[in-house]
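Peer 1: just a sequence and a predicted model for now, questions to come.
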Amino acid sequence: MAIDAATVRKVAHLARVAEPEDRLEALAQELNGILAWIEQLNEVDVQGVEPMTTAVEATQPLREDEVTAGGDPAKVLANAPKSADGFFVVPKVVE
């Protein structure tokens, strides 16, 4: 897939990025270089390699899933900007 100046102009417009007209061709060449590099990554043999989300093996510390009464409502609402009758008061967002 080759990117030309017209494509860069369109993407810049959609992204609301102002790029001078004389810079579009250089950006197109840079993006084509990046796409060529990505194509090289497709040549790497990844058979048998497990997908990973991080380079460091880590497990999430989990807590017991216990149902509680929520504690003391007065303490829960103490940090609320507004409360009424034991509930949080929030601005209306739906007409």
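Peer 2: Nice, thanks for sending it over.
Peer 1: hey, let's count contacts and neighbours off CA atoms from now on
Peer 2: Will do.
Peer 1: what count of nearby residues applies to residue 9?
Peer 2: Counted with other C-alpha atoms under 10 Å, residues neighbouring residue 9 total 21.
Peer 1: and residue 6, by the same measure?
Peer 2: 12.
Peer 1: what residues does the helix or strand it falls within touch?
Peer 2: Assigned by DSSP states H and E, residue 6 belongs to helix 5-14. Contacts with helix 5-14, where a contact means C-alpha atoms under 8 Å, 6 or more residues apart in numbering, come from 18, 19, 24, 25, 27, 28.
Peer 1: try this one next to it:
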Amino acid sequence: MPDITPDVVSHLANLSRIALTDDEITRLTGELEQIVESVAKVSAVATPDVPATSHPIPLGTVTREDVVGVTLTTEEALSGAPASEAGQFKVASILGEEQ
């Protein structure tokens, strides 16, 4: 396991083009060291016989059946529209065309 030193943190910050103060480098050195240790612990127990999971609790399908219901007619949908044309809502152009 590689050691996380202030020099390593400084080098990574430089590669990432992130300006860090000495206090930030010191704080991040400890935090990154702890992250690396935690990943090493997980890697040690993640053997091939342990299946990968994306969620700790198995999830079932949470969708409902797609059932066609009562819908509005075109006239009903457009009845409250300020403007309509050819069975569609009419809106102001926004792609550079002048009115």
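Peer 2: Arrived safely, thanks for sending. Quantities reported herein were computed from a predicted structural model and do not represent experimental measurements.
Peer 1: mind checking the TM-score on these two?
Peer 2: Once the chains are laid over each other, their TM-score by TM-score structural alignment, normalised by the length of structure 1 reads 0.52; 86 aligned residues with a C-alpha RMSD of 3.8 Å.
Peer 1: filter the contacts of helix 5-14 of structure 1 down to the buried ones.
Peer 2: Buried members of these, scored by 16 or more other C-alpha atoms under 10 Å, are 24, 25, 27, 28.
Peer 1: can you tell me how far the first one sits from residue 36 of structure 1?
Peer 2: To tie it back to what came earlier, the one meant is residue 24 of structure 1. Distance, residue 24 of structure 1 to residue 36 of structure 1, using C-alpha to C-alpha, to the nearest Å: 18 Å.
Peer 1: going along the chain, name the strands of structure 2.
Peer 2: 84-85, 88-89 (DSSP state E).
Peer 1: looking at these, which is buried most?
Peer 2: strand 88-89 (a mean of 12; mean count of other C-alpha atoms under 10 Å).
Peer 1: in structure 2, where's the longest helix?
Peer 2: The longest helix of structure 2 (DSSP state H) is helix 22-45.
Peer 1: now it: buried residues?
Peer 2: 25, 26, 28, 29.
Peer 1: any idea which of these is closest to residue 78 of structure 2?
Peer 2: residue 28 (58.2 Å; C-alpha to C-alpha).
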